[in-house]
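Student: Pasting the sequence and the predicted coordinates here, then a few questions.
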Amino acid sequence: MFNPYAQGGWRNAGNPSSTPSRGTLPQPSIFGALPYPTLPAGAPPAAASTFISFRFSSFSPTILDSVVTGPKSRTYFRVKTDSPTVGFTAIHNSASQPVIIIEWLKHPVIEIRDILSKRQTSQWLPISADRSHRTMTANGKTFVWASEGQYICLQLFSAGVGAPQPHARVLREETAIVLEITAEAVQIGLLELCIAATLLLHSRRNID
């Protein structure tokens, strides 16, 4: 049974080997590796008719304590850090069940209920040698998160000619982080994975 705090070998992040979840934060591992500009105020967004949008907003004070809304402004997820356990970030679904757990150790650990067994974030989202992209394995396939214009896009890894269409893309706005994901990607089980990746890539914490 998925229990982020009492089972599965989770350690108390208050121990000496843990990284404090507040105060001085490590340098973010993603910035500089996958840079993209913030959308200018008043600029029209890129066409997204084939995408479903999920917005991380209501930061308190960062994305690590936020609300994720989807179609019709419905709340789909809530992100809570250090509550009830210090050193953990939990993403709860609309039924208030924790579905994604991150423990902020020196090398952070993530688990996604029924989808991803507990492992280091650096193993789940390894960065390339040239720091140009990160890979993500899901459903036995390899995907790539890479910068493309104003977005960080998730695409199926392909050695063929021509760039595949993105399954998801993330845009940083002034007061929100927007995840746009295709209906197909949701149907094949990528939503929780993309929610978790979006949070990690914008956590401003070292995930390597």
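Tutor: Received, thanks.

Student: use CA for all of it now, contacts and neighbours both
Tutor: OK.

Student: how near is residue 105 to residue 204?
Tutor: Computed as C-alpha to C-alpha, to the nearest Å, the residue 105 to residue 204 distance reads 14 Å.

Student: Residue 77 against residue 97, yeah?
Tutor: No - assessed by C-alpha atoms under 8 Å, residue 77 is found out of contact with residue 97, at 9.4 Å.

Student: between the two, which one's more packed in?
Tutor: Taking other C-alpha atoms under 10 Å, residue 77 and residue 97 do not tie; residue 77 has more neighbours (26 against 13).

Student: Enumerate every residue touching the more buried one.
Tutor: 67, 68, 69, 91, 92, 93, 94 (C-alpha atoms under 8 Å, 6 or more residues apart in numbering).

Student: Secondary structure and distance to residue 56 added to those, as CSV?
Tutor: Converted to CSV, those look like this (DSSP: H, G, I helix; E, B strand; the rest coil; distance: C-alpha to C-alpha, whole Å):
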residue, secondary structure, distance to residue 56
67, strand, 6
68, strand, 4
69, strand, 7
91, strand, 12
92, strand, 13
93, strand, 13
94, coil, 14
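
Student: Presented hereafter is structure B, for comparison with structure A:
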Amino acid sequence: MVNPYAVWNTTQSNEMAPHRGSSQPVPSIYGALPFPSQLADNPPLMVFTFTGFNPTIANCTILGPNGSPQFGVVTEPALPGYTILKSMNGKSVALIEWREPAKVEIRGLAPKQPVSSFLKVSSDGRYRIMVVGSQEFMWLPDHSASISVGNSEFWGRMSRSVGAITLEMTQNAVRVGLLQACIISTVLLQSGRNID
């Protein structure tokens, strides 16, 4: 909320007046609502937890924000070269084919393609570019041992802890359909396998 009286006395040296050259609105002194820039820096995140590794992320359960199972990552012993992402109703959502070169397919989002095309390494080798439809998103390591995904805005991040991997996504990222692509990217990036 912006202080509606901040525009008054802008010619005088006043702490409540906006500073010249500043595009920041002056926060309201009324109410306990957070200042808009705080909201922009910290969008609410939906947390998805990869857990129950058997023995790796290639066989695990993904819990949703409410703690209930949302997806399963399955690598059948009879088909060790394939990992399937399944919804809890048993529907196959995505497929990873581990034979070299590794390939990935996400129903409705990404046709079958080499992982090196879906998660291509940047020219300087510092990050990966996830291609979904005609859009590109960067998976960029940050200073806190997590990897953030975004383009012109922040979409989410993955991080590893003891016994679990966490994928945090903005509500907007889930709404526009990036969840499955980010789940598959997490499996690929945390698998420990050669994906290039």
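Tutor: Yep, it's here. Since the model is a prediction, treat every value here as computed from it, not as a measurement.

Student: picking that back up, pick the one among the contacts of residue 77 of structure 1 closest to residue 141 of structure 1.
Tutor: residue 91 (24.3 Å; C-alpha to C-alpha).

Student: Skipping its backbone neighbours, what lies nearest that closest one in space?
Tutor: Nearest residue to residue 91 of structure 1, sequence neighbours excluded (C-alpha to C-alpha, 6 or more residues apart in numbering): residue 79, at 4.5 Å.

Student: Under the alignment, what does that neighbour map to in structure 2?
Tutor: Aligned by TM-score structural alignment, residue 79 of structure 1 pairs with residue 73 of structure 2.

Student: Does its match belong to a helix, a strand or coil?
Tutor: Secondary structure for residue 73 of structure 2, judged by DSSP: H, G, I helix; E, B strand; the rest coil, is strand.

Student: Over to residue 200 of structure 1?
Tutor: Assignment for residue 200 of structure 1 (three-state DSSP): helix.

Student: wait, isn't residue 172 of structure 1 in contact with residue 180?
Tutor: No - with contact defined as C-alpha under 8 Å, residue 172 of structure 1 does not reach residue 180; the gap is 11.3 Å.

Student: Between the two, point out the one with more neighbours.
Tutor: residue 180 (25 against 19).

Student: did I read that right, the more buried one in a helix?
Tutor: No - counting by three-state DSSP, residue 180 of structure 1 is not part of a helix but strand.

Student: what residues are up against the aligned partner of it in structure 2?
Tutor: For residue 180 of structure 1, the aligned residue in structure 2 is residue 168 (criterion: TM-score structural alignment). By C-alpha under 8 Å, 6+ apart, the contact set of residue 168 of structure 2 is 45, 46, 47, 48, 156, 157, 158.

Student: Now do the spatially closest residue to residue 168 of structure 2 that is not a sequence neighbour against residue 139 of structure 2, distance only.
Tutor: In space, and not counting its chain neighbours, residue 168 of structure 2 is closest to residue 47: 4.5 Å by C-alpha to C-alpha, 6+ apart. From residue 47 of structure 2 over to residue 139 of structure 2 the distance is 17 Å, taken as C-alpha to C-alpha.

Student: What residues in structure 2 pair up with stretch 129-138 of structure 1?
Tutor: Against structure 2, stretch 129-138 of structure 1 falls on residues 123-132 (TM-score structural alignment).

Student: do stretch 103-118 of structure 1 as well
Tutor: With TM-score structural alignment as the criterion, stretch 103-118 of structure 1 aligns to 97-112.

Student: Give the buried residues for the matching stretch.
Tutor: For stretch 97-112 of structure 2, the neighbour count (16 or more other C-alpha atoms under 10 Å) marks 97, 98, 102, 103, 104, 105, 106, 109, 110, 112 as buried.

Student: all strands for structure 1, in order.
Tutor: 51-57, 66-69, 75-81, 88-93, 98-103, 109-112, 116-120, 133-138, 141-148, 151-156, 168-172, 177-182 (DSSP state E).

Student: between those strands, which one is nearest to residue 208 of structure 1?
Tutor: Once those are compared by C-alpha to C-alpha, strand 116-120 is nearest, at 8.3 Å.
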